[in-house]
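**Student:** Sequence plus predicted model, see below.
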Amino acid sequence: MADDDDVLQAGPALGKRAARGAIVTVGSQVVRMAVQVGGVVVLAHLLTPHDYGLVAMALAVVGIGDLFRDFGLSSAAIQAQRLTRQQRDNLFWLNTGIGALLGVLAFACAPLVAALYDEPDLVPITRGLALTFLLNGMATQYRAHLTRHMRFAQLAAVDVASPLLGLVAGIVLAVSGAGWWALVGQQVMTAATLAAGGVIAARWLPRRPRRGEPMAGLLRFGWNLLGTQLVGYASNNVDSLTIGLRFGAQPLGVYNRAFTLLMQPLTQLRAPSTTVALPVLSRLRDQPERFGEFVRRGQLALAYTLVAGLAFVIAATGPLTSILLGPQWLDAEPVLRFLAAAGVFQTLAYVGYWVYLATGLTNVLLRYTLVSASIRITCVLVGSIWGVVGVAAGYAVAPMLAWPLSLWWVARHTPVPLRALLSGGTRAVVMFGSCALAGWAASTLVTGAWAQLALALVGVGAAFALWYLTVPRVRKDLSEVASVVHTARGTRSAAPAPAA
């Protein structure tokens, strides 16, 4: 493809390229998740819940600015059928300019953030985090460029290096007694590495911005997506805001550690699926049968990997909390279990997000997000009556209620197989729910965290083996998921075949 006239095309090797990309990106995210979990474990023993609560307070407020920094323009660039080099350059300057402006605003508004929570330490924390707006703004279009061209190996290298170097900076600061500054330094170093790595991997420098380029379509896509993300952000952070405002920094720190230990790695593991699926589905828009089949197999892949892992977390929450976080964090155990349950239904609904972006239906996505956000905010606020654990329970109930609605909504507007998605997802919930129950029951037979962890794994594995041996549909599902790996090795045909 010529750099000045970059056009998305669906060639015969698309499926093989996508499958190989999936292996690379999932592999990198597994490493990134290990870094994330390792960081939580190490820093949890060096810092206090109060330290984490303070930084979580600042992130819950200033984090909304990061959505404005992106403005939906990274996804707009990835899904565009045609993107000229000048359009790409203009997008770079837009994201960088917005990031710089937001950094200045965050710096100036730091006293307001501190006043909101009545925590004076939030002034330097917020001002330190303000630098990340500029750095992330500069990185946005570099990452979009790598994703659009399916350069997943380079993208994976950046995604592993940035949190690793950030963690090193955080640990060094924590050991030196810097307290919450360790968490601020971790965020800044991660953003700086992400920006520098994007420049090195993409190997292009932006030219000066120019008028006259057709930007309206990209901006319209981005605006609709931004609206969706803003609503989603409000619903996703209502838990932290509610806990911080009602219960203070210490309980928020406990909740935040449970959330970071589970939901952030889960988000990182789901993100590669969008990285791979978005350019592929964008090329399959005019082939409804192949489009729907790709989505169906995508949901199966998420169910038999991420949902399976979440079943183990639900079964072994007690020993995992004890081993990974230590005795000062034991209050996080019930929170972690509820968050894992929430992650199951969020993951099964995630394929809808691919579809909306790939088809450009960000306006439809916005309307659905308003509905789902209302459900989550209501559930969390009602749950807060029972304290931090009640907030976590409300956070879990919301996606349970919203999941079937999400699939029905996307099926109204796109050629996705609603019945197949509902039946596949329900099968996964019942199967892995029973696996989680078996694992938990097994873990209660012994004492000692490591012994409980081992028996939980045995119980989950035994229950899954029973499903595999007695239910032919489960064996077929696994065969279809395995075909993605075989395709990545070049042993299967390029694209997913329509369902028989």
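**Tutor:** Perfect, I can see it now.

**Student:** drop to CA atoms for contacts and neighbour counts, all remaining ones
**Tutor:** Noted.

**Student:** does residue 88 really touch residue 76, like I thought?
**Tutor:** No - between residue 88 and residue 76 there is no contact under CA atoms under 8 Å: 10.4 Å.

**Student:** do you know how far residue 101 is from residue 44?
**Tutor:** Separation of residue 101 from residue 44 (CA to CA, to the nearest Å) stands at 33 Å.

**Student:** When the two are compared, which one has more neighbours?
**Tutor:** The residue with more neighbours, out of residue 101 and residue 44, is residue 44; 19 against 15, by other CA atoms under 10 Å.

**Student:** Comparison target, given below:
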Amino acid sequence: MPQDPVFSLQLAMRGAFWGVSKTLVNQGVRIAVFIVLARLLGPADFGLVALALTLTILADFLIVEGGWTQALVRRDTVAQTHYDSVFWLVLSVSVLVAGGMAIGARYHAALFDTPQIAQLALWLLALYPLAALRTVPRAILIRRFDFRAIALSSNAGAIAGGMAGIALAFGGAGVWALVANQLVSRLFMTAGLVWHAGWRPGFQVSRAGLSGLRDFVPNALLAQLSKFADFYMIRVFIGSRAGAEAVGHYTLSVDLRGLLRSLLINPAGQAVLPSVRELRGDLPRLRNALGIGLTLLTSVACPAAIGFCLVAGDLVPLALGAQWMPAIPLVQMMALAIPAMAIMRVNMGAQYAFGKAGTVARLALTSTALLGTLLVVLPVTTAAGAVAILLCRSYVMLPLHLRQLRRTTGFTLQAAGRSVLPNLLAALVMAATVLLAQYTILADVLPLWRLIASVVIGAAAFGVALPIAAPATVREIRAAWRSLRHKSTAAQSGDI
């Protein structure tokens, strides 16, 4: 039964903020595990697993984000036959693709003259059926706006995978500790989603159960295959020119950006599709909601991304050791892409909600073509150069995403600017303040104390600058907080 648009927006905000609080636990565990493993192992170990994961990460692109979940979420009504038909189709696809990757693993490893990559990849192929098992339960939970269950399942996976990885690393298992971390984490997360969703697969499989997929999933799959080409291209490029250790440094920068994205973008981003689905019949209210969402999202993403870039020079060697210092410029450039990624995530969720998976596919293909062109044309031979290309591409693609968002919803570039630019201005004031402090009063301070002082000074500066540069943001934050407090009981009893 459709919900009142205002109530749906409140549910989305509640889900996003609840997701943030639970994600803090999840990412806290992941950060702690990552620090321990990074100190026990080296960049080369992380690089080997990253190269093996280039074959298995297709499970995430093809199955988890391949449009199956989104297609179920965007339907107005869903029956058991829809769930069963999608489940068995996705499971079959996952087994077939995993088999193909098993055949290709030896040839992939030959690109780097490292047979161990094939051995690692064969174990990691179990990620394919695990991803398939999560597809329908995740769709059910998103339709309920039950991001609490999704977060708890992810937390369980992070804890279990971390314990397994650390235990094996202390036992001298080396690179296999990272493999165990991946497998155990996904296994427990999958079990949690299945249990919380309360759904079990049946055999009500029919062609009618796949209705609505034909015009949606192929385009979504095309977009994800383009992203996989992105993923594969950049790692092979770095690995073939600079070796596994450079891939390890690049992997660190990607993982840290992933942590920021999980904290800053994903909790709100996962609420975009179901909330836009509810509001798409009322475009003025939808545009207002998009403005509020971008305001709140960038009020966190802009200062966090810029601030992380400013402290990375002290944070990386203190947390991970001197062996990871070559990764610092990569980490900084990756962090600066976060604000653009946040805005583009909102657009992709809106496009999916309106059934425009073809638009998402075209944007992804354009992005991949741009990356390939830049890697070929520019004289880049280092990991830092490749990451600089990735950063530039993010901001080249941003206007195209905003243009598509305007075409679909009428949300104009001027409205996006009013939502984002004041927050960016406050973040730049924060950055100037921190840099001034680092080069004057903190210049001769020990790295740990300089790190702590930079965080405190940055938080204070942003806290002062935000009400001045972006008073509308402060009003929206207060309104969101009041809504969460006053509507929590109603949201808990909502039946989506």
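**Tutor:** Thanks, I have it. The structure presented is a predicted model; accordingly, all values stated were derived computationally and were not measured.

**Student:** overall similarity of the pair, as a TM-score.
**Tutor:** Remark: TM-score between the superposed chains equals 0.92 [TM-score structural alignment, normalised by the length of structure 2]; 487 aligned residues with a CA RMSD of 2.3 Å.

**Student:** Report the contact partners of the counterpart of residue 299 of structure 1 in structure 2.
**Tutor:** When structure 2 is aligned by TM-score structural alignment, residue 299 of structure 1 is paired with residue 294. Counting by CA atoms under 8 Å, 6 or more residues apart in numbering, residue 294 of structure 2 makes contact with 343, 346, 416, 419, 420.

**Student:** How about residue 288 of structure 1?
**Tutor:** Residue 288 of structure 1 sits next to 415, 416 when contact means CA under 8 Å, 6+ apart.

**Student:** Under the alignment, what does it map to in structure 2?
**Tutor:** When structure 2 is aligned by TM-score structural alignment, the residue opposite residue 288 of structure 1 is residue 283.

**Student:** now that match: how far from residue 424 of structure 2?
**Tutor:** In this view, residue 283 of structure 2 and residue 424 of structure 2 are 27 Å apart by CA to CA.

**Student:** and what of residue 107 of structure 2?
**Tutor:** Distance of residue 107 of structure 2 to residue 424 of structure 2, computed by CA to CA: 46 Å.

**Student:** go on, residue 202 of structure 2?
**Tutor:** Using CA to CA, we find residue 202 of structure 2 at a distance of 50 Å from residue 424 of structure 2.

**Student:** of residue 107 and residue 424 of structure 2, who's got more company?
**Tutor:** Using other CA under 10 Å, the more surrounded residue of residue 107 of structure 2 and residue 424 is residue 424, with 23 against 14.

**Student:** what about the residue nearest to that one when sequence neighbours are not counted, how many neighbours?
**Tutor:** Using CA to CA, 6 or more residues apart in numbering and skipping the chain neighbours, the partner closest in space to residue 424 of structure 2 is residue 302 (5.8 Å). Neighbours of residue 302 of structure 2 under the rule other CA under 10 Å: 26.

**Student:** next helix or strand past the helix or strand containing residue 302 of structure 2?
**Tutor:** Using DSSP states H and E, residue 302 of structure 2 falls within helix 283-320. Remark: after helix 283-320 of structure 2, the chain's next helix or strand is helix 328-336, criterion DSSP H and E.

**Student:** what range in structure 1 matches that following helix?
**Tutor:** Under TM-score structural alignment, the match for helix 328-336 of structure 2 is residues 333-341.

**Student:** Average offset of that stretch relative to structure 2?
**Tutor:** Stretch 333-341 of structure 1, aligned to structure 2 and superposed, deviates on average by 0.9 Å (mean CA distance after the TM-score superposition for structure 1).

**Student:** Next, the residues that contact that stretch from outside, please.
**Tutor:** Under the contact criterion CA under 8 Å, 6+ apart, stretch 333-341 of structure 1 has outside partners 255, 258-259, 262-263, 310-311, 313-314, 317-318, 321, 388-389, 392-393, 395-396.

**Student:** With stretch 170-183 of structure 1 instead?
**Tutor:** By CA under 8 Å, 6+ apart, the surrounding residues in contact with stretch 170-183 of structure 1 are 42-43, 46-47, 51-52, 54-55, 125, 169, 184-186.

**Student:** Which parts of the stretch 101-250 of structure 2 are helices?
**Tutor:** Listed in chain order, the helices of the stretch 101-250 of structure 2 (DSSP state H, counting those that start in this stretch) span 116-124, 127-143, 147-170, 176-197, 217-242, 244-264.

**Student:** Point out the most buried one among these.
**Tutor:** Highest mean neighbour count of those: helix 127-143, a mean of 24 (counted as mean count of other CA atoms under 10 Å).

**Student:** which helices and strands sit right next to that helix?
**Tutor:** Packing partners of helix 127-143 of structure 2 (3 or more CA pairs under 8 Å, 6 or more residues apart in numbering; DSSP states H and E): helix 58-59, helix 68-74, helix 80-110, helix 147-170, helix 176-197.

**Student:** Which stretch of structure 1 lines up against it?
**Tutor:** Mapping helix 127-143 of structure 2 onto structure 1 (TM-score structural alignment) gives residues 132-148.

**Student:** post-alignment, that stretch versus structure 2, mean distance?
**Tutor:** If you overlay the two and look at stretch 132-148 of structure 1, the average distance to its match in structure 2 is 0.9 Å (mean CA distance after the TM-score superposition for structure 1).
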